[in-house]
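Visitor: My questions are about this predicted structure, shown below with the sequence.
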Amino acid sequence: MTSTPDAHRSGFACFVGRPNAGKSTLMNDLVGSKVAITSSKPQTTRHAIRGIVHREDAQLIVVDTPGLHRPRTLLGERLNDLVHETWSEVDVIGFCVPADQKVGPGDRYIAEQLAKVARRTPVVGVVTKTDLVGKQQVAEQLLALQELMDFAELVPVSAVDDYQMNTLADLLVSQLPEGPQLYPDGELTDEPEETLVAEMIREAALEGVRDELPHSLAVTIEEMVPRDGRDDLVDVHAVVHVERQSQKSIVIGRGGERLREVGTTARKHIQALLGSKIYLDLHVKVTKDWQRDPRQLRKLGF
């Protein structure tokens, strides 16, 4: 394909990697705004959320996908299907491996899966979280990554230090086809606001809870409407779904303290997103074994 050096490019990229490889943080940094939720818990991302990077020379749409893993539930299978579906639709893939963790079976599993698409979709190897280790370890990780598969490019980055993030953007853009803008200026995501609001509540609910909880949490927005007679206030009614009564107690906390913290944190992010005051009404509901129930999964949007 011949390309004109100063032609405008536009297209789609996605980051893949095992859970907690820093994919959502990279996306938020490139977009310059919080559009994907980040959490220290694996399997945090559940939807393919698109963030839009606007540049003079290009428009890069980054699709944030769940971490690829060997599935143990129907939800796990659906999340993996979502990842594979996304791979088949993007122009370039960034394979993320954190600098502070040895390349392991999870990375090899992803490399095997990626090798199937690498013939038609370029894959850029990205060593993330370089701020956590020394130069020597970054160099060793780049070599280890190189042995996994053939990459179009390799780049070490840190979203925390903003190290080489522009270089990463340049490498991704260089793999996009020439084309006009796909989204209007100023738009940062094409996700419905309700999806983003639900994700922000889920992120707040995930922080600080025990390890058994992350997969069991889902959030639905029952209603999101401007308050009658007030143009500066939006009423948000949301339900946090868990699978067991014991989990409900964890989310609510002693005397409702935990749930109030969740509400305060989520409200701050939602107000920044919507640009208006928020009244957030949160309820916790036991939706038994929803991860394994096709009917419940459909109801919860999977």
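Guide: It's in.
Visitor: rest of the way, CA atoms for contacts and neighbours
Guide: OK.
Visitor: Please enumerate the strands of the stretch 1-150 of the chain.
Guide: Taking DSSP state E, counting those that start in this stretch to define them, one finds strands in the stretch 1-150 of the chain at 9-16, 49-54, 58-64, 92-98, 123-128.
Visitor: now these as TSV including mean neighbour count and distance to Leu74?
Guide: Compiled in TSV, the strands of the stretch 1-150 of the chain are given as follows (neighbours: other Cα atoms under 10 Å; distance: least, Cα to Cα, whole Å):
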stretch	mean neighbour count	distance to Leu74
strand 9-16	26	20
strand 49-54	25	21
strand 58-64	26	20
strand 92-98	26	25
strand 123-128	26	28
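Visitor: And those: which comes nearest Pro177?
Guide: Minimum separation from Pro177 across the strands of the stretch 1-150 of the chain (Cα to Cα) falls at strand 9-16, 5.6 Å.
Visitor: Which residues does the closest one contact?
Guide: 23, 57-68, 86-87, 89-96, 172-173, 176-182 (Cα atoms under 8 Å, 6 or more residues apart in numbering).
Visitor: what number of residues lie near Asp281?
Guide: The local packing count at Asp281 equals 13, with neighbours defined by other Cα atoms under 10 Å.
Visitor: Relative to Val90, how far out is it?
Guide: Note on Asp281: its distance to Val90, by Cα to Cα, to the nearest Å, is 38 Å.
Visitor: the residue most distant from the middle of the chain, which is it?
Guide: In the chain, Gly229 marks the outermost C-alpha relative to the chain mean, sitting 36.1 Å out by Cα atoms, centre = their mean.
Visitor: my read is that residue is in a helix, agree?
Guide: No - with DSSP: H, G, I helix; E, B strand; the rest coil as the criterion, Gly229 is located in coil rather than a helix.
Visitor: Okay, strands next: where are they in the stretch 201-302 of the chain?
Guide: Across the stretch 201-302 of the chain, reading from the start of the chain, the strands by DSSP E, counting those that start in this stretch fall at 218-226, 233-242, 277-286.
Visitor: Now tabulate the ones you listed in a markdown table and tack on distance to Asp162.
Guide: Compiled in a markdown table, these are given as follows (distance: least, Cα to Cα, whole Å):
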| stretch | distance to Asp162 |
| --- | --- |
| strand 218-226 | 32 |
| strand 233-242 | 34 |
| strand 277-286 | 31 |
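Visitor: Pick the most buried one from the ones you listed.
Guide: A comparison of these by mean neighbour count, using mean count of other Cα atoms under 10 Å, puts strand 233-242 on top with a mean of 20.
Visitor: Pull the distance from that strand to the chain's centre.
Guide: The chain centroid and the centroid of strand 233-242 are separated by 21 Å under Cα atoms, centre = their mean, to the nearest Å.
Visitor: Check stretch 44-55 too.
Guide: With Cα atoms, centre = their mean as the basis, the distance from the averaged C-alpha position of stretch 44-55 to the chain average is 6 Å.
Visitor: Touching it from outside, list them.
Guide: Under the criterion Cα under 8 Å, 6+ apart, external residues in contact with stretch 44-55 comprise 19, 24, 27-28, 30-32, 35-38, 59-67, 79, 82-83, 86, 183, 185-191, 203, 214-215.
Visitor: okay, pairing it with this:
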Amino acid sequence: MGKSGYVTLAGRPNVGKSTLLNRIVGRKIAITSPLAQTTRNRITGVLTRQDLQIIFVDTPGIMREKSKLNKIMVSTSIKSGGESDLLVYMADATKISIKEEKFTLQRLMGVKASKILAINKIDAVKKNDLLSLIDEMNKIALFTEIFPISARTGDGVDEMVDHIARVLPEGPQFYPDDMVTDQPEEFFIGEIIREKAFMNLSQELPYSTAVVVESVEDKPEGVTVIGAIIYVERESQKGIMIGKGGSMLKKIGSQARVELEERFQVKIYMDLRVKVRDKWTVNERSLMNLGYKK
């Protein structure tokens, strides 16, 4: 029997967890953006080698909750950590705050799995500063190993994965050799649309945005028609999302279409609409209807 196990990627928002997951599995399965809280759901990435399968789980960044959506995201992260064989706690070397790291790690105190520390973005800090950060992080939590890495360049990532492979228990293979994620196609499509909204919209609007893919239909002429709704919280946000003469919505749709065509190798037609769902980020029923559940 080979080795297998679940490894949760946890940490504060926007520390590079999704970039690391994509790097490890060799394919984009989790969206990224410069904005915090881009990841809202558990994203599973599967790495399969001979006699080894590691299931990595990317989780939403742990923050001080301000809304019901935030609370669901934090709950998702903590629950995932509790179900894993190993937890990788990620910190951004360029913006480590000992106070905030301590707060985040306290939220994970109930996780019984061993914890390793991955300090990301080492390509952006001086070596002396990095050593100081490692020393500071060592004082606030008990990590079995510490790995300075760069999820962007790949520096240190293979060494960390090799260590994870060594410490995982014996176990069965959970997924087929060629599977890198268990996320449904519709979920990935919705995430790409949301990523493009995040990349093109500023300030608070992206955080009030949710995407529901209603249909994916393959037409006989070789075109896949995707129907999706972008939800916002207020009428004023709807106007911004659509843009003058529909310019913003067209831009988001075009960027999503290009990436999805490259991914699926088919011609795609995007049918995007924008609807208002009042205060959906703080309404439990709306959150459930949009796919956000505890």
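Guide: Received it, and whenever you're ready, just let me know what you need. No experiment lies behind these values; they were computed from the predicted model shown.
Visitor: related to what we said a few turns ago, who wins for proximity to Ile110 of the first structure among the strands of the stretch 201-302 of the first structure?
Guide: strand 218-226 (25.8 Å).
Visitor: Just the buried ones from the contacts of stretch 44-55 of the first structure?
Guide: When burial is judged by neighbour count using 16 or more other Cα atoms under 10 Å, the buried members of the contacts of stretch 44-55 of the first structure are 19, 24, 27-28, 30-31, 35-38, 59-67, 79, 82-83, 86, 183, 188-189, 203, 214-215.
Visitor: Of the residues you listed, which belong to helices?
Guide: Counted as lying in helices by DSSP state H, out of those, are 24, 27-28, 30-31, 79, 82-83, 86, 203.
Visitor: Just send these back as a markdown table, with distance to Arg292 of the first structure too.
Guide: Supplementary listing: those in a markdown table, determined by distance: Cα to Cα, whole Å:
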| residue | distance to Arg292 of the first structure |
| --- | --- |
| Ser24 | 26 |
| Met27 | 30 |
| Asn28 | 31 |
| Leu30 | 35 |
| Val31 | 34 |
| Leu79 | 13 |
| Leu82 | 17 |
| Val83 | 19 |
| Thr86 | 23 |
| Glu203 | 22 |
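Visitor: Which helix runs longest in the second structure?
Guide: Ranked by residue count under DSSP H, the longest helix found in the second structure is helix 247-264.
Visitor: With the first structure overlaid, report how far that helix is off on average.
Guide: In the superposition with the first structure, the aligned residues lie an average of 1.8 Å away from helix 247-264 of the second structure, counting by mean Cα distance after the TM-score superposition for the first structure.
Visitor: once the structures are aligned, where does stretch 164-179 of the second structure end up in the first structure?
Guide: Under TM-score structural alignment, stretch 164-179 of the second structure corresponds to residues 172-187 of the first structure.
Visitor: Pull out the buried residues from the matching stretch.
Guide: With burial defined by 16+ other Cα under 10 Å, the residues of stretch 172-187 of the first structure counted as buried are 172-173, 175-178, 181, 183.
Visitor: Can you tell me what sits against that stretch?
Guide: For stretch 172-187 of the first structure, with Cα under 8 Å, 6+ apart as the criterion, the contacting residues are 3, 7-13, 52, 54, 58-60, 91-92, 122, 124.
Visitor: follow-up on the earlier one: would you mind pulling up the elements that the longest helix of the second structure packs against?
Guide: With contacts defined as 3 or more Cα pairs under 8 Å, 6 or more residues apart in numbering; DSSP states H and E, the packing partners of helix 247-264 of the second structure are helix 185-200, helix 235-242, strand 267-276.
Visitor: Where in the first structure does the last one align, residue-wise?
Guide: Under TM-score structural alignment, the match for strand 267-276 of the second structure in the first structure covers residues 277-286.
Visitor: how close does the matching stretch sit to the second structure?
Guide: Relative to the second structure, stretch 277-286 of the first structure is 1.0 Å off (mean Cα distance after the TM-score superposition for the first structure).
Visitor: centre of the chain versus that stretch, how much separation?
Guide: Taking the mean of its C-alpha atoms, stretch 277-286 of the first structure sits 23 Å from the chain's own mean (Cα atoms, centre = their mean).
Visitor: which residues touch it?
Guide: When contacts are defined by Cα under 8 Å, 6+ apart, stretch 277-286 of the first structure is touched by residues 232-245, 248, 251-252, 259, 263, 267, 270-271.
Visitor: Stretch 12-24 of the second structure now?
Guide: Outside stretch 12-24 of the second structure, the residues that reach it (Cα under 8 Å, 6+ apart) are 9-11, 28-32, 34-39, 45, 47, 56, 58-63, 90-92, 101, 104, 120, 151-152, 154, 157.
Visitor: neighbours of the residue mapped onto Leu287 of the second structure from the first structure, just the number please.
Guide: When the two structures are superposed using TM-score structural alignment, Leu287 of the second structure falls opposite Leu297 in the first structure. Around Leu297 of the first structure sit 17 other residues, with neighbours defined as other Cα under 10 Å.
Visitor: Next one: Leu297 of the first structure from Ala218 of the first structure, what distance?
Guide: Applying Cα to Cα to Leu297 of the first structure and Ala218 of the first structure gives a distance of 10 Å.
Visitor: Kindly report the same for Ile201 of the first structure.
Guide: Ile201 of the first structure sits 9 Å away from Ala218 of the first structure, taking Cα to Cα as the criterion.
Visitor: Likewise for Gln113 of the first structure?
Guide: Between Gln113 of the first structure and Ala218 of the first structure the distance, using Cα to Cα, works out to 28 Å.
Visitor: And for Ser24 of the first structure?
Guide: Distance check for Ser24 of the first structure against Ala218 of the first structure: by Cα to Cα, it reads 18 Å.
Visitor: do the same with Met224 of the first structure
Guide: In this view, Met224 of the first structure and Ala218 of the first structure are 17 Å apart by Cα to Cα.
Visitor: Ok, Ile252 of the first structure next?
Guide: Taking Cα to Cα as the criterion, Ile252 of the first structure is separated from Ala218 of the first structure by 14 Å.
Visitor: same check, this time on Leu143 of the first structure
Guide: Going from Leu143 of the first structure to Ala218 of the first structure by Cα to Cα gives 39 Å.
Visitor: now swap in Val236 of the first structure and tell me
Guide: Note on Val236 of the first structure: its distance to Ala218 of the first structure, by Cα to Cα, is 16 Å.
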